[in-house]
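> 3D, please:
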Amino acid sequence: MPQPLFLFLLLCTLCSSGLSQTLSLQRESRILLRVKNTQLEDKNKSLQNWVPNTDHNPCNWTGITCDAQNHSLVSIDLSETGIYGEFPFGFCHIHTLQNLSLASNFLSNSVSPNSLLLCSHLRLLNLSDNFFVGNLPEFPPEFTELRVLDLSTNNFTGDIPGSFGQIPRLRVLVLFGNLLSGTIPPSLGSLRELTRLELAYNPFKPGPLPPQLGNLSSLETLFLAGANLVGEIPPTIGNLTSLKNLDLSQNCLSGNIPNSISGLKNVEQIELFENQLSGELPQGLGNLSSLILLDTSQNALTGKLPHAIASLRLYSLNLNDNLLGGEIPESLASNPNLHQLKLFNNSFTGKLPQDLGQNSDIQEFDVSTNDFVGELPKYLCKRNKLERLITFGNRFSGTLPEQYGECGSLQYVRIQNNQLSGEVPPTFWALTGLQFLEMSNNRFQGSVSASISTALIKLILSANAFSGNFPTPICQLPHLLEIDVSKNRFTGEVPTCVTGLKKLQKLKMQENMFTGDIPSKVALWTDMTELNLSFNRFSGSIPRELGSLQGLTYLDLAGNSLTGEIPVELTNLRLNQFNVSDNNLYGEVPSGFNQQMYLSSLGGNPGLCSAVIKTLPPCSKRRPFSLLAIVVLVACVSLLVGSMLWFLKSKTRGKSKRSYMSTAFQRVGFNEEDIVSNLTQENVIGAGSSGRVYRVRLKTGQTVAVKKLFGGAHKPDTELVFRAEIETLGRIRHANIVKLLFSCSGDEFRVLVYEYMENGSLGDVLHGEERCGQLEWSRRFAIAVGAAQGLAYLHHDCVPPIVHRDVKSNNILLDHEFVPRVADFGLAKTLQHQTIQNADMSRVAGSYGYIAPEYAYTMKVTEKSDVYSFGVVLMELITGKRPNDCSFGENKDIVKWITEIVLSASPVRGSRNMGGGKYYTMTKIVDPRLNPTSCDYEEVKKVLNVALLCTSAFPINRPSMRKVVELLKDHKLP
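Predicted coordinates:
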């Protein structure tokens, strides 16, 4: 062919190809714009550069990737762009498209098989972290190219379709964090090219781990945590020779760990914690030379820690909460990689290897609650990496190693309940990073150094032999929450500067030799709940200022040399524990304590007098009665008593005697007849399906709230509510929990009597138009903190812990000063060693709008369920809206509504954390009824961030109620 003709033909071919590619990109840009305008909502303007341009080239648009050589569109990645809508199947009209990722957005509704069929040419499909619902879509045989399928963290339900096991080239299958309720299909074992299988945290039906999964010879990650697995781990697990990450934690697997696990020659991480595994640790684990993390904690394993396992170069070894015993092999100390060692709650014995830390950067060391003896390993912090040192509940002896005083990284120390002795090195006291120090119940002696860490939050030194003066520099610790120096030999006066510790909650100094006056300028102790100065040598009077500490519930000043009268201001306190016995107090007992129940708290003060407490001497009268007056008084009393006896006798004759069973939980001045006779229609203040609530004003002038439950013993639900209330409220005392005064049961009803709350419920005040003006922001914030403290008491200070199960604004009552009280414990349960399951419930736990999302599929309620409900209450306080306000739109509650507003205004588009909290528009969220001039918006933002934490979709991400209290009180944003 002549050269000119060849060149002409080549030029025509190139022009034709270029024209074809240009036309293709024009077509693809039109498809993109059509999908954007018809199938998506771009509320954040993330796709604002998706507009027609002169060259019709979409390759520079947000999220678009093109093949530079072929000029074809191959990838659409709109992850975290904040888009809304349904599954945008129109993108799949682009036939060159290989990767479609729409993760972390607000896409919803179901994915239909018909729309999915258009996408059969895809290699990657990622729809994770959205709001898709319904069954998982079927994948027809046309999906021959699909390598990666990620549908995790949505709300898909039902079974895993069988077609998932027939996608021939699938390498990654990720479905964790959905609501799948079937079982794990054995057909997944046919996916021979699969490298990642992640099905964790789904409420599957209880079922075994399919042995067919052992056929996945290319598998590198098997993530099946929290998948309701039961039975034994199949021996075929050892066939997964390519496996690097094995996570079967938080299931109900039982039996032995199979010896075949030694076949995982490439495994780096094995997570088997929180199962029911038994037997010994397989020796074959010691052959896994690539293993760096081994966690078999919270099982029922027995036997010893094999030398071969201790010799591995593990980064983390977690064996806690088992039945393991014997001595720890010396070879553990030779591991150069060991950063985390958790052996607590076992039965290990003997001495620890003394070279632990000599060769590795140990950061966390917890061997508590075993039977170790000997000295503490002195090299634990040789590399200055140790952060947590926990050895309590053993028989360690000797002194605290001098080397620990050079451990600048140390933050958390709990070495209590051992036999440690000697003086604590001065340099140890001065460690600048030390935040938590508990060394009680040892034999330490000497003084506490003046150079004490300013970072300390808790200082617990009780039951030792420390002596000398209380160190004044402790007054300079701004974060201190608790001081416990009880049962030591401290002398001298308590420095008055201790009253400047603004965050102090507990001060325990009992059983020492302190002298002088009790510090009186305590106005800054606004968080103080417990003050125990008993059995010292304090003198002077009881400070009246103590009566201003509204949070104080525990006051013990017994066994001192205090003089003067009991300040009447102390009666303002809501004390669960009050003791001023064995002092030199005198005068009349104030009316608030002038009851027989306080006798033991007042005894040993010869100068005290009372007209009520019979064993105390009567108080002298200003004008003595004449003999005639005494005679007249006796006659009147006799006449009154006789009349009452006649009246009661005639009343008994006239009607059959009622059969009541009553219990008083507080000192009360009424009986069942006083209550029952007042349960009339005009006293009704509320009603529900189970009964009515009455406001009863007694003859004594006291007003009480009475809940009358219908049905009696023959109605199981009523009886369960009644028992739950008396078994919880009857035994707890806290300033932020409503007081149960009295209970009474008859044949046809059950009655519960509470202190009356003048301002009703938080829900009534917050959502009632005529009363909302009573709740300015400062008052709302105080209610939030108080209610959080009440729930924290239930979760952390009650033994066993109590879960309320129905936290909502209507169950938070407000007294005359708007101090909150958590109420209505009809659904409350105590937590023993296991979570509460549906089988224990007589009815659904919680109220619509407040129920944590995991309850729908796990049917389990834990403390974290209460935390979620409390987060909803915080959102109510901020917005003034009910949890299911109609203004949110269809199928949307307050949590989704607020989350969408926060995310849409976050500087990191689509981010699901609260890091951008200070940027979003508060006017969209804050209750418009709040006065903007008196509303602290920084504080509102802080509370909102706490609410978002509390309502996290995954319980593990929610803080404890104790942490919630800290976050609310902290001046820094969480």
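> Please make it C-alpha for all contacts and neighbour counts, starting now.
Will do.
> residues in contact with the nearest residue to Met757 once chain neighbours are set aside?
Once flanking residues are discounted, Met757 sits nearest to Asp815: 4.4 Å by C-alpha to C-alpha, 6 or more residues apart in numbering. Residues near Asp815 by C-alpha atoms under 8 Å, 6 or more residues apart in numbering: Tyr756, Met757, Glu758, Asn759, Gly760, Arg821.
> how far away is Asp815 from Gly238?
Going from Asp815 to Gly238 by C-alpha to C-alpha, to the nearest Å gives 64 Å.
> now do Thr951
Taken as C-alpha to C-alpha, the span from Thr951 to Gly238 is 40 Å.
> Can you tell me the SS state at Gly286?
State at Gly286, reduced to three classes by DSSP: H, G, I helix; E, B strand; the rest coil: helix.
> And for it, the neighbour number?
18 (other C-alpha atoms under 10 Å).
> got it, and Gly238?
For Gly238, the count of nearby residues is 17 (other C-alpha under 10 Å).
> Am I right that it sits in a helix?
Yes. The assignment for Gly238 (three-state DSSP) places it in a helix.
> I have a second one here; can you model it like the first so I can compare?
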Amino acid sequence: MHLLFLLLILPTVYSLNQEGFILQQVKHSLDDPLSSLASWNPQDDSPCRWSGVYCGGDFTSVTSIDLSGAKLSGPFPSVICHLSRLLQTLDLSQNLLTGELPHTLADLPFLTSLDLTGNNFSGDIPASFGRFENLEVLSLVYNLLDGTIPPFLGNITSLKMLNLSYNPFTPGRIPPELGNLTSLEVLWLTECRLLGEIPDSLGRLTELVDLDLALNDLVGPIPRSLRGLKSVVQIELYNNSLTGAIPPELGELKSLRLFDASMNQLTGSIPEELCRVALESLNLYENNLEGEVPESLASSPNLYELRLFGNRFTGELPRDLGRNSPLKWLDVSQNEFSGELPPELCGKGELEELLIIHNSFSGPLPESLGDCRSLTRVRLAYNRFSGQVPAGFWGLPHVYLLELVNNSFSGEVSKTIGGASNLSQLILTNNEFTGSLPEEIGSLDNLNQLSAGGNKFSGSLPDSLMNLDELGTLDLHGNRFTGELSPKIKSWKKLNQLNLAGNRFSGQIPVEIGNLSVLNYLDLSGNLFSGNIPVSLQSLKLNQLNLSYNRLTGELPPSLAKEMYKNSFLGNPGLCGDIKGLCGSGDEAKNKGYVWVLRSIFVLAVMVFVAGLAWFYFKYKTFKKERAVERSKWTLMSFHKLGFSEHEILESLDEDNVIGAGASGKVYKVVLTNGETVAVKRLWTGGSVKEAGDTDPEKGERRGVKDEAFEAEVETLGKIRHKNIVKLWCCCTTRDCKLLVYEYMPNGSLGDLIHSSKGGTLGWQTRFKIILDAAEGLSYLHHDCVPPIVHRDVKSNNILIDGDYGARVADFGVAKVVDLTGKAPKSMSGIAGSCGYIAPEYAYTLRVNEKSDIYSFGVVILEIVTRKRPVAPELGEKDLVKWVCSTLDQKGVEHVIDPKLDSCFKEEISKILNIGLLCTSPLPINRPSMRRVVKMLQEIGGGDDESHNKTKDGKLTPYYNEEASDQGSIA
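Purely as a prediction, here's the structure:
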């Protein structure tokens, strides 16, 4: 048939040779959105000058084809297998090809390299692959192959590289036949759902340089037969379920430089023999290892990484650690180490991360650390350090996190801290620091958190502290600070938490605190504040308020004069308000008199109308009893101080108050008697509730799903406190009905807002604020919650908008926590998410991780920029991501951006659009973390044009993912 086709087109392209005809068929069988095959001109006499096509010395026969990264789509072009038998290299990596791999590929006998990385091929690896005689490279990484890893691959004895990583194979064992590949140099089987033990036969791979079996479910011991890998440089076994001791025979591998067996269940100690090898990287974190670290490890001349956190190691660290090697990353957190730190940890001047929290280290910090200018991240918390911190240590220029919590450090914070220009988090809680905070601390423009509670600091706050525009947390509780708070406190626009409890601050509480719009935690208790409580505090949306035990006087601001705030004002004898116990006895007596009069009037009214009401009472007494019984069944669980009862909520659940409805129930708007408004989601467990004997499986499944959603929502939101996460006030439950009570969002969901007629009037600055708020909310879930939380249903309808167009992430009914053991994310029983927002890999692996949320958030960005729905008829057969990519390539950015947006923001919008495209990268590994997304957004919002990519000719220049993998521990 192929020859017939060639004869039919011969009159048209008479000058093209046979191989050119075949490649023309390849071109016509594929979708080419980037026009990568535009140079494949049928009028040429030979394809040897076509893009991606290379010929041999005679310049007539095609020997190599490289179409990598062209975003070609369609099934594998099987006709390519009819090319000259001289074809040696075929690279179709990083495309969007689908379907099964053709068995005819084995008809190319001289093929030496086959790279199909990063496509969507599915099915089994064809059995014909076992016939390859000259194949040296076979890379099928990042596809959808779902059979088992076949034993016949062991027949391709010419192989030097075999990479099958990141495919959803059917769970199975590593074929022992792979031990026949004695020429193999690279074997990567990462995240291939492998079971069972590592076969001893792999020890026969004497030429192997790189072995990667990570992210599987392998069990049993590390085989001693691996001593046969005489050429191996890198062994990666992390994130399995391996047990037993580390074989000392690994010490015979003189070429070994990188060994990673972290996140397993290994026991015993680190073999002395292994430490005598010239290791460069040793990762054994999160196992059950014990004993001391051999001194010989410090003799490795090139050791740059040592991560041992989450074990039970004891004793001291090797005394010479860092003296002889360029140590960069040291993490020994959560062990039982003791003694002093080695004096030359930064001996080569390259130490970047020093993470040793939760141990029993003692003594002073080595003076040499004060000169370690390469340090970026320092966590020394929960040890027994003492003495003064070296002066130079305070001013290290690249450190962004300095945590010294729960030690016995003393002395003052040195003025050299002014040199710590990159410092973002300074956490000194629970030590014995003294003196005042130096004025130089106000020069730390990047400082976001200053926590120094539980020390002996004194004096007034330095005026320069008011210069810290990025400050989000200021916690100085339990010290001896004095003086008044400056009105310049209003400059802390990003302050989220202010805790000055247990000091000796005096004067009036500054009215300007009320201008801190994002403040949600305020504790000024146990000080000497006097005067009235500023009325401006009423404008704050506080989760925590404590002004107790001061010298405050006067009337409470009206919105604070509630019983729910009673404990917030204790110990202020001069305060008065409508809260029992705040004022003196005279006022109480007056109140009692009023109460007596009111009671008398009420009793008289009852006596007058008792006859007329008697019949009514007897008529409806049954109804009242039933209603009382019904109410008594409700169980209330609150997560914040409430100014309302469940009965007030129940009485407002009528159809007139419905503001939304979905598959899980209805949402009501409820205006409370105190003037506040809440949103109530009513979840039904079933249409008609049956008893335990209900055997209707369909209803039982629906009920189970909704119960799970309710529990997930309560479990997640009940613990979260963040300005960009919707606040869950409380939940009410009975056997057949469940209520969730949230803060009310006047502008509804982002989806309803952006796609309504009002959406066209939303300016770019408002849209940018929504994007940034939502990103910060998701970043909090991924990076600041312990354990981290994956939302799993990020979409515009689950982002709510308040009256000031601030965004809150909502609807955690399918949220999941990330397994802190570091194991690979488990597959879910079904796909959670919404059409158009689901990440490609999630749809076929059902694996839950943060990258799925990041893809969905990227779709939301594109939705906000384009004002188009993720899936809509106007997009044709494409979803929004594919539509944006193809439109950008064909027409330019002007045809993507919502025309309602002001063109003066085009450059900034283009940058945000670029972030959205980066978040929706088909490969999860290329998507940035949410923390990185927030940083990029903040940089763009800061207007630093020089640090970002420019638009050119209507095209976008993509961001590069500069983020390094943060494997740090609990640290």
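> Could you quantify their similarity as a TM-score?
Remark: TM-score between the superposed chains equals 0.87 [TM-score structural alignment, normalised by the length of the second structure]; 905 aligned residues with a C-alpha RMSD of 3.1 Å.
> Tell me how far stretch 321-333 of the second structure lies from the chain's centre.
Taking C-alpha atoms, centre = their mean, to the nearest Å, the mean C-alpha location of stretch 321-333 of the second structure is offset from the chain mean by 28 Å.
> Would you check the span in the first structure matched by that stretch?
The aligned range for stretch 321-333 of the second structure in the first structure is 356-368, by TM-score structural alignment.
> and Leu531 of the first structure, what element?
Assigned by DSSP states H and E, Leu531 of the first structure falls within strand 530-532.
> give me the stretch of the second structure that the helix or strand just after that strand matches.
As assigned by DSSP H and E, the chain's next helix or strand after strand 530-532 of the first structure is strand 537-539. Aligned using TM-score structural alignment, strand 537-539 of the first structure spans residues 504-506 in the second structure.
> what comes up buried for the helix ranked longest in the first structure?
Using DSSP state H to define each element, the first structure has its longest helix at helix 3-38. Within helix 3-38 of the first structure, the residues that count as buried by 16 or more other C-alpha atoms under 10 Å are Thr22, Ser24, Leu25, Gln26, Glu28, Ser29, Arg30, Ile31, Leu32, Leu33, Val35, Lys36.
> how about CSV for those, with distance to Glu900 of the first structure added?
Compiled in CSV, the buried residues of helix 3-38 of the first structure are given as follows (distance: C-alpha to C-alpha, whole Å):
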residue, distance to Glu900 of the first structure
Thr22, 39
Ser24, 37
Leu25, 34
Gln26, 34
Glu28, 31
Ser29, 29
Arg30, 29
Ile31, 28
Leu32, 25
Leu33, 24
Val35, 22
Lys36, 20
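> nearest to Val895 of the first structure, of the residues you listed?
For those, the minimum distance to Val895 of the first structure (C-alpha to C-alpha) is 27.1 Å, reached by Lys36.
> ok, the closest one to Tyr756 of the first structure distance?
Relative to Tyr756 of the first structure, Lys36 of the first structure is positioned 58 Å away (C-alpha to C-alpha).
> sorry, back to before: which elements pack onto the strand holding Leu531 of the first structure?
The contact analysis (3 or more C-alpha pairs under 8 Å, 6 or more residues apart in numbering; DSSP states H and E) places strand 530-532 of the first structure against strand 506-508, strand 554-556.
> Include distance to Pro543 of the first structure and mean neighbour count when you put those into TSV, please.
Shown next, in TSV, are these (distance: least, C-alpha to C-alpha, whole Å; neighbours: other C-alpha atoms under 10 Å):
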stretch	distance to Pro543 of the first structure	mean neighbour count
strand 506-508	16	20
strand 554-556	12	20
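> How about the contacts made by the equivalent of Leu380 of the second structure over in the first structure?
In the first structure, the residue matched to Leu380 of the second structure (TM-score structural alignment) is Ile415. Ile415 of the first structure sits next to Leu389, Ile390, Thr391, Phe392, Gly393, Glu438, Met439, Ser440 when contact means C-alpha under 8 Å, 6+ apart.
> So which residue of the second structure lies furthest out from the middle?
Ala611 (67.5 Å; C-alpha atoms, centre = their mean).
> so how far is Ala605 of the second structure from that residue?
Counting by C-alpha to C-alpha - Ala611 of the second structure and Ala605 of the second structure are separated by 11 Å.
> Could you name every residue contacting both of these two?
Counting by C-alpha under 8 Å, 6+ apart, nothing touches both Ala611 of the second structure and Ala605.
> No further questions, thank you.
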